[in-house]
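In: Generate coordinates for the sequence data below:
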Amino acid sequence: MNSQLDDVPDPDDTRAGTADWITTPVTAGLLRGALDLEPTEHGVLPHRLPARARKQIPDGQLAMAEAQPSGVRLVFRTRATTVELDVLPTKMVYEGAPPRPDGVYDLLVDGRLAGRATASGGNVLVVDMATGSAVTRPGPVGTVRFTGLSADVKDVEIWLTYREITELVALRTDAPVETVPDRGRKVWLHHGSSISHGSDAASPTTTWPALASSLGGVELVNLGFGGGALLDPFTARAMRDTPADLISVKVGINLVNTDLMRLRAFGPAVHGFLDTIREGHPTTPLLVVSPVLCPIHEDTPGPSAPDFENLGAGRLLFRASGDPSDRTRLTLGVIREELSRIVAQRAAEDPNLHYLDGRELYGERDFAELPLPDGLHPDAATHLRIGEHFAGLAFGDGGPFTAQGA
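Out: Below you'll find the model as predicted:
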């Protein structure tokens, strides 16, 4: 390989404390999975929605979720044996509940997991679930550190924590870094809810979309937003304008648990969302995925209501509080039926449009073995199950994302 990396001496022979650190600016060329990079007082903040879309966000929940870098990773080539990333995270805690563990960062070397780390410090966003208020307490910059790496030339990926807003302050290594050439992989653009965002996955590479992308051999752009899969037109426009070879839209649970719209509005909103995506991707394989099984909302509409009884013990449960006798309101069963009908209608003129029932990713048998701990969100083991199922169904033989279908 003809690059500056070949001329670098072995770091073990040259490094003496911090004098040999090389600081590399974090730029868009080193990032994958982000649609925008905002300069901040401390460094840069990756965003998963572009600036135009962010100006139209109507609520703090989505503004927070899109700035939590699920699927965003730094990617570079280096001989470094030690890598440090200074970050300023914003960590969320619930008033009256124990603090949650620090977010995890995954290190991949040549595509294989080589380390995990966390960052201390950071801002703390304190949310009062009873009143809906939120207060940010400022904190210091922290450092994510990985050591003991091979001095060989290697491709390094640092996957950022999916559940903390993360300002990137400085990247330091004990050998130079350079960008990684295009590996020729297809880009998979995915949109979904908190389940796609990561919910309670063990780490950023074990969210179900990250795992499925690894099994499918594709580059992930994850627009899974906790509480934010609401058929927003600005999200559809962001997807329209984002280069992609494969696209999936997983929609339903947030529309139910926010009780956002009635049946009359749902169908036209789905059509409009898909129409907008098709303006920029007229023939790209597009997979519409209905909700996974969620027993509390299968036949009972939202909104979802938190149960605070066990909050002090660190356990938050949810229940469905809607009126099941109101046939105008959305349940997961109604949404699956409508999505199946809409996709079948459109597929008559759009052969690259496909439908997947979310219960094939997580259904009754899966729930019996791996129930949803809080009634809404899958745990770490369930993320692995969903990711494996999606990879098999979408990227496997005959799937909509196979070479033949894509």
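
In: from here on, contacts and neighbour counts on C-alpha atoms
Out: Noted.

In: now for the helix or strand containing I158, which elements pack on it?
Out: Per DSSP states H and E: I158 is located in strand 154-159. On a contact count with 3 or more C-alpha pairs under 8 Å, 6 or more residues apart in numbering; DSSP states H and E, strand 154-159 meets strand 73-78, strand 104-109.

In: The last one: what's the following helix or strand?
Out: On the C-terminal side of strand 104-109, the nearest following helix or strand under DSSP H and E is strand 112-118.

In: To check against the first, give me the structure of this:
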Amino acid sequence: MAVLAGLVVLCLATGLAALADVQHRRGVLVGVADRSSPLAGAAVSVYQSLSDADATATGSFLAGDQAPAAERQRYLHDITEAASALSTAAAGAPDVRTATRVAELTAQLPMYTSLVDTARTYSRQGLSLGAAYLREASGLVRERMLPVAQQLYRDEMARLGTAQEDAASTAVLPLLLGIVALGALVVVQIYLRRTTNRVFNAGLLVATAATFAALMWLGFASANAAEHNETGRRDGSAQLEALVEARITVLTARSEEALSLVARGSGKSYEDRFQQARARLDGDGATLGSFAAARDRAGQPETVAKVDGARSSWQVWLDKHGQLRTFDADGDYNRAIQVATGVDLAHTDTAKVADGSTGQLAAQVVDQLSAAVGQAQARFDDHAGQATSALDAVDVGIVLLVLLAAGAVTAGMAARIREYR
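Out: Okay, here's the model as predicted:
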């Protein structure tokens, strides 16, 4: 009786441990797909939209009334995207600190748009006060909002990484219990063979096969889920981080370039920060630049092509930026503005946007990186869904198998017990 009870307990304990592990793993993966990924995406969207809005607003300010309507629409779209992402982040905030950061950004967003609108109004009236309001608006974004948005983004990516590691962990307890149960079943069968002179015990054989099948199912399903989870991390979230960092740095460079011209002769500090952004993007002999880091993580040809296209446009932009700095240093402000925006302020009656302005090149770089970000996000979402699907029906199947094993043990041992009575 003690042997029977022990074997039944081992089978049931294996099933309970496997059931708990599968449900925990599924809960983590569902959380990754349904909460962590959308929340991380919202944090990325806030971070990127604010940066893009700042870069677009400063570029449009330079062109004044001659700025293309598309730039104004892009700015408004960025603001809408940021507001929507903040709403998503607020609804899914996992702790008080995140909720506080989201509330802070939500309160500052209308302050920023008000400053930009005021700057545009004064600029249209030909008043230099507009530049002061624009600098204040840009300072609000770069010095207060973006650091908070960046921390929000990094916190969510860290949480996402922790959840991915948890989902990929090995099912140690159920596997150990299952191995012990299998070992006990084999030992009991050997013992019965020696004491009863029977070669096989049908019940224990069925129990052994059912327990082995349950362990194999758990192992394969967990490994499959872990593989998809790891692929999603490598080809999705890891790439996403590198691409987002490159995109934000590009937008920073565009804002600093535009502000150096808004400052009209006193923009050295902005140009210095442009060169700092350039160093982060290009790297040096000791440090890998953001473009190179993003390309190294982009394993898919389509994403590599986007990063290479962005880098190529960036090199053309740098050449144009050199021309811009030369014109500005020589006091030819209108020519510098034309290089930056494509608008000839000296001939406003016939002004039109020319091809190849630094603003257009910056937009090309940003759009290429945005497309790469979208590809990485899609891959992550796809593999997150496949990781969850890999565990479908596993818990039900394992429960049925261990119940079969427990029943078979009872049936197999009951006959031997009756022989001794």
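
In: After superposition, what's the TM-score here?
Out: Overlay of the two chains. TM-score (TM-score structural alignment, normalised by the length of the first structure): 0.24; 175 aligned residues with a C-alpha RMSD of 7.6 Å.

In: before we move on, back to that, which strands or helices does whichever helix or strand comes after the strand holding I158 of the first structure pack on?
Out: Next helix or strand after strand 154-159 of the first structure toward the C-terminus (DSSP H and E): strand 165-173. Applying 3+ C-alpha pairs under 8 Å, 6+ apart, one finds that strand 165-173 of the first structure contacts strand 22-24, strand 44-47, helix 60-67, strand 83-94.

In: next structured bit after strand 165-173 of the first structure?
Out: strand 177-178.

In: Remind me what the first helix or strand past that following strand going along the chain packs against, helices and strands.
Out: Proceeding N to C from strand 177-178 of the first structure, the next assigned helix or strand is strand 187-192, under DSSP H and E. On a contact count with 3+ C-alpha pairs under 8 Å, 6+ apart, strand 187-192 of the first structure meets strand 219-224, strand 246-250.

In: same for the next helix or strand after strand 187-192 of the first structure, what does it pack against?
Out: Sequence order places helix 194-197 as the next helix or strand after strand 187-192 of the first structure, per DSSP H and E. With contacts defined as 3+ C-alpha pairs under 8 Å, 6+ apart, the packing partners of helix 194-197 of the first structure are strand 219-224.

In: Identify each buried residue in the strand it packs on, please.
Out: 219-224 (16 or more other C-alpha atoms under 10 Å).

In: follow-up on the earlier one: turn the helices and strands packed on strand 154-159 of the first structure into CSV, columns for mean neighbour count.
Out: Putting those into CSV (neighbours: other C-alpha atoms under 10 Å) gives the following:
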stretch, mean neighbour count
strand 73-78, 22
strand 104-109, 21
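
In: Could you say which one of the ones you listed comes nearest to E337 of the first structure?
Out: strand 73-78 (36.5 Å; C-alpha to C-alpha).

In: K250 of the first structure and I195 touch, don't they?
Out: No - the pair K250 of the first structure / I195 is not scored as a contact, 9.7 Å apart, by C-alpha atoms under 8 Å.

In: Next secondary structure element downstream of the helix or strand harbouring V307 of the second structure?
Out: Per DSSP H and E: V307 of the second structure is located in helix 301-329. Sequence-wise, the next helix or strand downstream of helix 301-329 of the second structure (DSSP H and E) is helix 333-341.

In: what packs against the helix or strand following that next one?
Out: Next helix or strand after helix 333-341 of the second structure toward the C-terminus (DSSP H and E): helix 358-389. With contacts defined as 3+ C-alpha pairs under 8 Å, 6+ apart, helix 358-389 of the second structure has these neighbours: helix 2-31, helix 202-232, helix 238-262, helix 301-329, helix 333-341.

In: picking that back up, redo the helices and strands packed on strand 154-159 of the first structure as CSV? Include distance to L171 of the first structure.
Out: Output for these, formatted as CSV (distance: least, C-alpha to C-alpha, whole Å):
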stretch, distance to L171 of the first structure
strand 73-78, 10
strand 104-109, 14
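
In: closest to R240 of the first structure out of the ones you listed?
Out: Closest approach to R240 of the first structure among these (C-alpha to C-alpha): strand 73-78, 22.2 Å.

In: quick one: the closest one to strand 83-94, angle?
Out: Orientation note: strand 73-78 of the first structure sits at an angle of 170 degrees relative to strand 83-94 (axes from the mean of the first three to the mean of the last three C-alpha atoms, to 10 degrees).
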